[in-house]
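Enquirer: pasting the sequence and the predicted coordinates here, then a few questions.
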Amino acid sequence: MRNSRMKLDETDKRLLAALQRNGQLTAQDLGEHLNLSPSQAGRRRQRLEAAGVIANYAARLDPEALGLDVQAFVQVQLGTHGAKPAQDIARLIANRPEITSAWTMTGEADYLLRVWAEDLKTLHSLIHDVLLAHPAVARVQSQIVLDQIKRDAPLPL
C-alpha cells in the first residue's frame, strides 16, 4: 500500500539515513555500509521505493553558484478565503520558480513561502508586482535570511 506507514527495522533506517546523505549510493555501496550483500541491499531499497518511503532522488544545488544570493521567507495573508482564492493562490505559487517551498499555516499568515532570488530587486518585484497584486492577498510580510546556520537536514529516523 503506497504512502501508508511502514514498519522499518534498524537496517531499513540505516539504509535510509545513508541514502539521505548520498542518493547515488549503489547497491554495492549500500551492501558494504549495511553489512549485506549488494542484492539484499538493492531489494531493500526497491521495497522502500515501491512503498513510497523513498519518494524520489534529486541533486542538491548550490544557490550561490547559480547566482541566487537572496533567500527569504514570505508570509501571505489572504483577505478573501474560500475555495476559489485558495486555488488561485496555489496555482500562482506552483507557477513561480523562485518560490521553492510553500506551506499553508495556522495563525495570522495563511501561507509561508520560501523564496530564492537573484537580488533584492527581484524579491521586491515578486512581493509587490505578483503577490500583493493578487486580488485575494491582503498582506505580505517578508524576512530575509542573513545566514543559514543549519542546512536542510535529513529526516530523523
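Expert: That came through fine. Numbers count the residues shown, from 1 in each chain.

Enquirer: okay, CA-based contacts and neighbour counts for the rest of this
Expert: Will do.

Enquirer: residues touching the spatially most distant residue from the centre of the chain, list them.
Expert: With C-alpha atoms, centre = their mean as the measure, the chain has its most outlying C-alpha, relative to the mean C-alpha position, at Ser37: 32.6 Å. Neighbouring residues of Ser37 by C-alpha atoms under 8 Å, 6 or more residues apart in numbering: Gln28, Gly31.

Enquirer: stretch 128-143: end-to-end distance?
Expert: Across stretch 128-143, the terminal residues are separated by 15 Å (C-alpha to C-alpha, to the nearest Å).

Enquirer: that stretch: which residues count as buried?
Expert: Leu131, Leu132, Ala136, Val137, Val140, Ser142 (16 or more other C-alpha atoms under 10 Å).

Enquirer: distance from stretch 105-116 to the middle of the chain?
Expert: Averaging C-alpha positions (C-alpha atoms, centre = their mean, to the nearest Å) puts stretch 105-116 14 Å from its chain's average.

Enquirer: could you do stretch 85-96 as well?
Expert: 17 Å.

Enquirer: separation between the residue farthest from the centre of the chain and Gly107?
Expert: Relative to Gly107, and taking C-alpha to C-alpha, Ser37 is found at 50 Å.

Enquirer: also Asp62?
Expert: 32 Å.

Enquirer: then Glu49?
Expert: Applying C-alpha to C-alpha to Glu49 and Gly107 gives a distance of 35 Å.

Enquirer: for the residue nearest to the spatial centre of the chain, what is the enclosing helix or strand?
Expert: Compute the mean C-alpha point of the chain, and by C-alpha atoms, centre = their mean the closest residue is Ser101, 5.3 Å away. Following DSSP states H and E, one finds Ser101 within strand 99-104.

Enquirer: which non-adjacent residue is nearest Gly31?
Expert: Spatial nearest neighbour of Gly31, chain neighbours left out: Pro38 (4.7 Å); criterion: C-alpha to C-alpha, 6 or more residues apart in numbering.

Enquirer: putting a second one here so we can go through both:
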Amino acid sequence: MTAPKRARSAQPSLDRVDRRILDHLAGHGRSSLADLAEAVSISPSSAQRRLRRLENEEVVRGYRAVLDPIAVDRGLVVHLTVTLVDHTENTVGRFERHIVDLAGLVSCHHVTGDVDYLLRIDLADVEALDVLLRRTLARVPGVARFTTMVATSALVDRVTRV
C-alpha cells in the first residue's frame, strides 16, 4: 500500500524548539497553547505561530483520540505477513484494493525480504481472527501464503496505546 504523495517545495527546517514542540504534542495532543508554551519554555504567541507553521507545512498532520481497544472490540493485536504469487501490477493492485478496507486495519506496509506485506490488524477476539483468515485473506486472489502472529503483550505501542 502506498502512502499518498504530496508535493513539498523543500523539507521543513526544524530547530530545537520545533522538535520539542513535536515531542510534547506526540504525548499530549490536547495541550492548550499555554501548556505547550510552558512545556517548551516559549511564549504562547510564539507557540501558536510555530504550531500554525508546523501544521501548514504538514509536519503536524492531525490530531486523534486514542481509544480503549477493549471498549471498541479491538483488543487482539495481530501482525500478518503476506506473500503474493507474483509482483505484477494486476496482482499487487488487486491485493491492495482488498486489504485497504479491512475492518481493524491499523497499518499495511509493503516490505523487503522474504514476504511482501506486513499488516497490523486489531480485532475483537480469536473468532474474529478466524473469520479474517478463512473468509477474507484466504479468498484474496494472488495471495500465496500468510503468517499470523498474535501479540501477547506490548512493550511499546505509540500508534494505538497510551
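Expert: Thanks, I have the structure now. Everything numeric here is computed off the predicted structure, so don't read it as measured data.

Enquirer: once they're superposed, tell me the TM-score.
Expert: Here the TM-score for the pair of chains, by TM-score structural alignment, normalised by the length of the first structure, is 0.90; 153 aligned residues with a C-alpha RMSD of 1.6 Å.

Enquirer: what lies in contact with the strand holding Ser101 of the first structure?
Expert: Ile93, Asp110, Tyr111, Leu112, Leu113, Arg114, Val115, Trp116.

Enquirer: okay, strands next: where are they in the first structure?
Expert: Listed in chain order, the strands of the first structure (DSSP state E) span 70-78, 99-104, 111-117, 137-144.

Enquirer: so which of these comes closest to Gly42 of the first structure?
Expert: strand 99-104 (31.1 Å; C-alpha to C-alpha).

Enquirer: map Tyr111 of the first structure across to the second structure for me.
Expert: In the second structure, the residue matched to Tyr111 of the first structure (TM-score structural alignment) is Tyr117.

Enquirer: the closest residue to its match other than its chain neighbours and Val156 of the second structure: what is the separation?
Expert: Among residues not flanking Tyr117 of the second structure along the chain, His110 sits closest, at 4.5 Å (C-alpha to C-alpha, 6+ apart). With the distance defined as C-alpha to C-alpha, His110 of the second structure ends up 22 Å from Val156 of the second structure.

Enquirer: pretty sure Leu25 of the first structure sits against Leu19.
Expert: Yes - the pair Leu25 of the first structure and Leu19 passes the contact test of C-alpha atoms under 8 Å, sitting 6.7 Å apart.

Enquirer: of the two, which one has the most company?
Expert: The neighbour comparison of Leu25 of the first structure against Leu19 (other C-alpha atoms under 10 Å) goes to Leu19, with 18 against 15.

Enquirer: separation between that one and Arg44 of the first structure?
Expert: In terms of C-alpha to C-alpha, Leu19 of the first structure sits 12 Å off from Arg44 of the first structure.

Enquirer: Leu123 of the first structure too?
Expert: Distance from Leu123 of the first structure to Arg44 of the first structure, by C-alpha to C-alpha: 44 Å.

Enquirer: sorry, back to before: how about the strand holding Ser101 of the first structure, which residues are buried there?
Expert: Ile99, Ala102.

Enquirer: mean per-residue distance, that strand versus the second structure.
Expert: Here the mean offset of strand 99-104 of the first structure against the second structure after fitting is 0.8 Å, by mean C-alpha distance after the TM-score superposition for the first structure.

Enquirer: so who does the counterpart of Asp86 of the second structure in the first structure touch?
Expert: Correspondence of Asp86 of the second structure to the first structure, assessed by TM-score structural alignment: Thr80. Residues counted as contacts of Thr80 of the first structure (C-alpha under 8 Å, 6+ apart) are Ala136, Val137, Ala138.

Enquirer: correct me, but the first one touches Ala83?
Expert: No - using C-alpha under 8 Å, Ala136 of the first structure makes no contact with Ala83, being 11.3 Å away.

Enquirer: picking that back up, now the contacts of strand 99-104 of the first structure as CSV including neighbour count?
Expert: Formatted as CSV, the contacts of strand 99-104 of the first structure follow (neighbours: other C-alpha atoms under 10 Å):
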residue, neighbour count
Ile93, 17
Asp110, 17
Tyr111, 19
Leu112, 19
Leu113, 19
Arg114, 17
Val115, 23
Trp116, 23
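
Enquirer: trace the residue farthest from the centre of the first structure over to the second structure, please.
Expert: Match for Ser37 of the first structure (TM-score structural alignment): Ser43.

Enquirer: roughly how far apart are that match and Leu51 of the second structure?
Expert: 12 Å.

Enquirer: before we move on, the earlier item: with distance to Gly67 of the first structure added, can I get the contacts of strand 99-104 of the first structure in TSV?
Expert: TSV is the format used below for the contacts of strand 99-104 of the first structure (distance: C-alpha to C-alpha, whole Å):
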residue	distance to Gly67 of the first structure
Ile93	21
Asp110	30
Tyr111	26
Leu112	23
Leu113	20
Arg114	17
Val115	14
Trp116	10
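
Enquirer: okay then, goodbye and thanks.
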